[in-house]
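**Q** generate a structure from the sequence data that follows.
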Amino acid sequence: MSHGNGRREHFLASTGNRGQLTFYRWSRVATTTSMNMHRILERAGLRPTLPRVLVLEFFHQHPHEHFSAEQVYKRLNGDTRNMSLGTLYRALGLLVESDLLSSVALGEGCMVYELNDGKPHDHIICTACGGIREFFDEQIEARQRAVADQFEFEMAGRQLVLFGLCAECRKGRMQSQDGAGKLSRRLT
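**A** Alright, predicted model coming up:
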């Protein structure tokens, strides 16, 4: 289908795991990036379906960011709903299972995903603004390996997530507390 603005809409048909035919609107021409995503998926032993290609391409476009499934869903679908949330969760699960993405459990059933660059790192999460920072510390890595060795434990993976308040949120909280203190003093 062609639009007056010269943009072409492409539709790709895909059969789901129950055999139903689904049409996905794809408004971009196969680019070098999407062809690379096909190769990456095939090397990981995954069939390069459109949802998997789009999800992996999204994370390659945002290599150092963390997204919940709902955030990815909204960003990929925009105003139109081309991919169901269930399809997205299946794609995310397979991409994590094949080590192309990493998942970070934030507690209370919240999970975020990031591109797996193969480099170990940990996370600091602000509980006020939701900011996520990555860090690497060789001493922490060494200590975790030593603990695993001490218990004759073969480590398959690891996650360290620190929760607290970032400097900006602490500063904002102190300012609001100072303001509240000033207001309460004025009222008494």
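**Q** can we go C-alpha only for contacts and neighbour counts from here?
**A** OK.
**Q** and for Glu168, the neighbour number?
**A** Burial of Glu168, expressed as a neighbour count using other CA atoms under 10 Å, amounts to 12.
**Q** could you also give me the structure for this second sequence? I'd like to compare it with the first:
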Amino acid sequence: MEQTIRAFITFLKRKGCRITEQRIAVLKEVLSIEGHFEAKDLCERFEDRSDVSRATIYRTLKLLLESGLIRETVSDEKHPHYEKTVGGFHGHLICLNCGKIVEFPESGVMDLQREISERYGFELKFGKFEIFGICHRCREDGR
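**A** The predicted structure follows:
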């Protein structure tokens, strides 16, 4: 966690942004979340703290996206979902009916992404692997 915080502080300095306790608190909260999250999830976690406003949360999310510490991932059309970029590579199975998201580890896909990137002269920064379909529950319910 400390290395990620230092990376964010370095990013903020390079960008000429202030390093505030509130921004660091938002980052720490993001790092404590397992899996995907929405901005509203963060807002709920800070409801009892008057020193961290919704605006601060949204602005910090934008900075975290820009820094590459989080990325926008699977989302419905109304609310973006985010995930940390630190940690192992994984893919997503997404149900087209109910929106359920299942994460699965998949190193083979990462190897394929590297191979394709090299073949076309790209420097791979990150990749997404998403499979869309109908989950078991929706199929059982006839949806």
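**Q** which ones are touching Cys98 of structure 2?
**A** Contact analysis of Cys98 of structure 2 by CA atoms under 8 Å, 6 or more residues apart in numbering lists Cys138.
**Q** tell me the residue in structure 1 aligned with it.
**A** Taking TM-score structural alignment, the alignment pairs Cys98 of structure 2 with Cys129 from structure 1.
**Q** where does its match fall, secondary structure wise?
**A** Following DSSP states H and E, one finds Cys129 of structure 1 outside all helices and strands.
**Q** go on, Gly121 of structure 2?
**A** Under the assignment here (DSSP H and E), Gly121 of structure 2 is part of no helix and no strand.
**Q** which ones are touching it?
**A** Residues touching Gly121 of structure 2, when contacts are defined by CA under 8 Å, 6+ apart, are absent altogether.
**Q** map it across to structure 1 for me.
**A** Aligned partner of Gly121 of structure 2 by TM-score structural alignment: Glu152.
**Q** what about that match, distance to Ile140 of structure 1?
**A** Look at Glu152 of structure 1 and Ile140 of structure 1: by CA to CA, to the nearest Å, they are 18 Å apart.
**Q** can you check Thr32 of structure 1 too?
**A** With distances defined as CA to CA, the gap from Thr32 of structure 1 to Ile140 of structure 1 amounts to 39 Å.
**Q** tell me which of those two has more neighbours.
**A** Neighbours per residue (other CA under 10 Å) separate Thr32 of structure 1 from Ile140, with Ile140 holding more: 12 against 9.
**Q** for the more buried one, what is the corresponding residue in structure 2?
**A** In structure 2, the residue equivalent to Ile140 of structure 1 is Val109, according to TM-score structural alignment.
**Q** tell me which element the residue nearest in space to the middle of structure 2 falls in.
**A** The C-alpha lying nearest the average C-alpha coordinate of structure 2 belongs to Glu83 (CA atoms, centre = their mean; 1.8 Å). In this structure, Glu83 of structure 2 is located in strand 81-84 according to DSSP H and E.
**Q** could you point out which element follows that strand?
**A** Downstream of strand 81-84 of structure 2, the first helix or strand assigned by DSSP H and E is strand 90-95.
**Q** what about that next one, how far off from structure 1?
**A** Overlaying structure 1 shows strand 90-95 of structure 2 at a mean distance of 1.8 Å from the equivalent residues (mean CA distance after the TM-score superposition for structure 1).
**Q** which other helices and strands does that strand contact?
**A** Taking 3 or more CA pairs under 8 Å, 6 or more residues apart in numbering; DSSP states H and E as contact, the helices and strands that strand 90-95 of structure 2 lies on are strand 101-105, strand 130-133.
**Q** so how far does the longest one sit from its counterpart in structure 1?
**A** Okay, so that is strand 101-105 of structure 2. Counting by mean CA distance after the TM-score superposition for structure 1, strand 101-105 of structure 2 comes out at 1.9 Å.
**Q** got the buried residues for the helix or strand that that strand is followed by?
**A** Using DSSP H and E, the helix or strand that follows strand 101-105 of structure 2 towards the C-terminus is helix 107-119. Residues of helix 107-119 of structure 2 classed as buried: 109-110, 113-114 (neighbour count, 16 or more other CA atoms under 10 Å).
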